[in-house]
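> sharing a model prediction with you, sequence too.
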Amino acid sequence: MSSLFWNIRGINKRYKQKELKKYLGNKRIRLAGLIETRVKDHNKARVLNNIVPGWKALNNYQQADNGRNLFVWDPSWLFGNPVSLQEVQDFYNACMQHIDVYEHPWQADYYIWSNKQQGPERITSRTNRSFGNSEWMLKWGQVVTLYDLPFISDHAPMLITLQQQFSHRHASFNFFNVWVDHDSFLPLVKDKWKEERAKNHMQNVWMKLKSLQPASKVLNNQEFKFIRLKIDKTREELLHLQEEIAHHPTDTLIQQEKQALLNLEKWSLIEESAFKQKSRVKWVKLGDSNNKYFFDVCKERSHRSQILEITSLAGIKLYDPQKIKEEFILFYGDRWVPRQFVYCRCANKL
């Protein structure tokens, strides 16, 4: 589903209504916020019927005499209860005043507004931006705001396309530093390093490192997998022990409490070290316990490394993963190697 936010600078003229209707249809917009429409209250029903017949709408005429801002959506795509002004106001306060808000990644020219003048009288500026909070990033961090051409306005429309994240790619091998501190890691490396796998020295080293990958994955699955569950379990054990000590303190329980505290610290530092390495945040010291921050950065990095849309050779935007894969094969197959070879080697791997 695609949404649009546009400082339209007037839609009273019939040609603007026709062009806006066509634009919404071409971009498959199902939700739109239109600012500075300059449509008077008694004309809004007629204008909206010309542009988006059958759509629902909200406006700010009662709150601002000259507001004339419209929020429209296709009810066949969006469901739920009507949005009240109080809900919108709470959203504004929460996003802009009380929580950390960041600007979306964006594409197109930096300056998205101009006064339409020529020569030295021309002024350009970046007046409109789109923002999101950490909750938005966790669900829609892959979304990019596209600033389209101004068309019938002097402000560029902001296009936001919501689509699910596809992650069918094969995950690459990552070495985690926490493995080094485990008792079985060095013996594991020594056993693999005694093996001779090739006569060439460089190839021998490379093959030894490759042979460490499956063994390291086994170690990780046995000792470091589900760290969050281990932390929660250790925390519950600690609380249970402290309740027992409060009623019947014994040397055994006190010793178990000390061990539980050590285990909690151990798993907490291991989790934080892994998040720090994944997020590549160098300046945060281990022990700061910024797990939510680390997780947000990891998610943002993961979203950035994906290809969610491309423009085909025919000039059509593609969003479906299968069509994107086929377009890559078509593009590079004609340039590097015979297409038959590309299809048989790459069709199941992209």
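Right, received. Where do you want to start?
> hey, let's count contacts and neighbours off CA atoms from now on
Noted.
> quick check, central residue of the protein?
Centroid check for the chain by Cα atoms, centre = their mean gives residue 141 as the closest residue, at 1.5 Å.
> list the buried ones in whichever strand or helix holds residue 91?
If you go by DSSP states H and E, residue 91 is part of helix 85-93. Within helix 85-93, no residue is scored as buried using 16 or more other Cα atoms under 10 Å.
> and the residue nearest to the centre of the chain, how far from residue 257?
For residue 141, the distance to residue 257 equals 41 Å [Cα to Cα, to the nearest Å].
> same question for stretch 323-332: list its buried residues.
324, 325, 327, 329, 330.
> longest helix in the protein, please.
helix 251-279 (DSSP state H).
> what's the following helix or strand after that one?
Past helix 251-279, the next helix or strand by DSSP H and E is helix 291-304.
> between that following helix and helix 251-279, how big is the angle?
Angle, helix 291-304 to helix 251-279, by axes from the mean of the first three to the mean of the last three Cα atoms, to 10 degrees: 30 degrees.
> against which helices or strands is helix 291-304 packed?
Counting contacts by 3 or more Cα pairs under 8 Å, 6 or more residues apart in numbering; DSSP states H and E, helix 291-304 packs against helix 134-140, helix 251-279.
> elements contacting the shortest one?
Pointing back at helix 134-140 there. helix 291-304.
> in the helix it packs on, what's buried?
So, applying 16+ other Cα under 10 Å, buried residues of helix 291-304: 291, 294, 295, 296, 297, 298, 299, 300, 301, 303.
> ok, now stretch 136-151?
Neighbour count says stretch 136-151 has 137-138, 140-150 buried, by 16+ other Cα under 10 Å.
> the structure to be compared is supplied as follows:
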Amino acid sequence: MVVLDVYRLNNVGIGAFLETKIKGVKIKAVMSSTFVGWEYYSSVNLEGRILLIWKAHLEIILGDFNAVFSPNDRLGGRPITMKEMEDARQWLDLGLVDEMKVMGSFYTWSNNQEGGTRIFSKLDRVFANEAWLDSFPLVAVVSQWEVISDHCFILLKHLPTLRMG
């Protein structure tokens, strides 16, 4: 499984699988055989579409929000309207979490079209609250394109510390 190799090589502690097509009891079987010791969540309403996984000691919000937060979140296609941003901006204005800065590709989704019909959007995001940021101050969010999906991989990486003195 290519995704599992990416997780192992990057020592990933949290992840989201989108459009998995894995149903109910099969999710439990996949998790118990492939991601031993990990927690997971898959919505009953969106079963088979989104699977969130994390090592038992981590808590964070990330995923494909299918929402734009800023007029710059789309390249190509029709311009973003204020109405499109309204719900996402109101949620963010509650101040419960902050979006983490991303290294790598700004846009995280593509419609995979060619030429003038190609659209890039920033749909995948990582949010954390102050307590999480205090616990993990040396974590960076990295987005990178791979050929197996129309979305980027979103990786949380622990940055090395420099020893001085």
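Great, that's in hand. Quick caveat: nothing in here was measured; it's all calculated off a predicted structure.
> re earlier: now tabulate the helices and strands packed on helix 291-304 of structure 1 in CSV and tack on distance to residue 169 of structure 1.
Converted to CSV, these look like this (distance: least, Cα to Cα, whole Å):
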stretch, distance to residue 169 of structure 1
helix 134-140, 19
helix 251-279, 18
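> tell me the contacts of the alignment partner in structure 1 of residue 50 of structure 2?
When structure 1 is aligned by TM-score structural alignment, residue 50 of structure 2 is paired with residue 69. Shown in contact with residue 69 of structure 1 (Cα atoms under 8 Å, 6 or more residues apart in numbering): 33, 34, 35, 36, 37, 59, 60, 61.
> next, the second one: secondary structure please.
Spelled out, it's residue 34 of structure 1. Here residue 34 of structure 1 is recorded as strand under DSSP: H, G, I helix; E, B strand; the rest coil.
> what about it, how many neighbours?
Neighbour count for residue 34 of structure 1, taken as other Cα atoms under 10 Å: 20.
> identify the residues contacting it.
So residue 34 of structure 1 contacts 5, 6, 7, 8, 69, 70, 71 (Cα under 8 Å, 6+ apart).
> and for the last one, nearest residue in space, chain neighbours not counted?
Nearest residue to residue 71 of structure 1 in three dimensions, chain neighbours excluded: residue 33, at 4.5 Å (Cα to Cα, 6 or more residues apart in numbering).
> if I read this right, that neighbour contacts residue 4, doesn't it?
Yes - with contact defined as Cα atoms under 8 Å, residue 33 of structure 1 reaches residue 4; the gap is 6.2 Å.
> how close does the residue mapped onto residue 116 of structure 2 from structure 1 get to residue 114 of structure 1?
Counting by TM-score structural alignment, residue 116 of structure 2 corresponds to residue 120 in structure 1. Noted for residue 120 of structure 1: a distance of 13 Å to residue 114 of structure 1, by Cα to Cα.
> of these two, who's got more company?
Neighbour tally, residue 120 of structure 1 and residue 114, criterion other Cα under 10 Å: the higher count belongs to residue 114, 17 against 6.
> would you agree that one is in contact with residue 128?
No - counting by Cα under 8 Å, residue 114 of structure 1 stays clear of residue 128, with 11.9 Å between them.
> wait, residue 125 of structure 2 sits on residue 99?
Yes - the pair residue 125 of structure 2 / residue 99 is scored as a contact, 7.2 Å apart, by Cα under 8 Å.
> of the two, which one has the most company?
Neighbour count, other Cα under 10 Å: between residue 125 of structure 2 and residue 99, residue 125 has more, with 20 against 13.
> map the more buried one onto structure 1.
Checking TM-score structural alignment: residue 125 of structure 2 goes with residue 129.
> shouldn't that match be within a strand?
No - with three-state DSSP as the criterion, residue 129 of structure 1 is located in coil rather than a strand.
> isn't it up against residue 103?
Yes - counting by Cα under 8 Å, residue 129 of structure 1 touches residue 103, with 7.1 Å between them.
> and the gap between the residue nearest to the centre of structure 1 and residue 299 of structure 1?
For residue 141 of structure 1, the distance to residue 299 of structure 1 - Cα to Cα - is 7 Å.
> kindly report the same for residue 219 of structure 1.
Distance from residue 219 of structure 1 to residue 299 of structure 1, by Cα to Cα: 25 Å.
> swap in residue 53 of structure 1?
In terms of Cα to Cα, residue 53 of structure 1 sits 39 Å off from residue 299 of structure 1.
> what does residue 41 of structure 1 give?
44 Å.
> please apply the same query to residue 139 of structure 1.
The value you get for residue 139 of structure 1 to residue 299 of structure 1, if Cα to Cα is used, is 9 Å.
> go on, residue 262 of structure 1?
Taking Cα to Cα, one finds residue 262 of structure 1 at 30 Å from residue 299 of structure 1.
> just the helices in structure 2 please.
Using DSSP H, the helices of structure 2 run over residues 2-9, 24-34, 82-93, 130-135.
> could those go into JSON lines alongside distance to residue 159 of structure 2?
Listed next are the helices of structure 2 as JSON lines, based on distance: least, Cα to Cα, whole Å:
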{"stretch": "helix 2-9", "distance to residue 159 of structure 2": "15"}
{"stretch": "helix 24-34", "distance to residue 159 of structure 2": "26"}
{"stretch": "helix 82-93", "distance to residue 159 of structure 2": "26"}
{"stretch": "helix 130-135", "distance to residue 159 of structure 2": "13"}
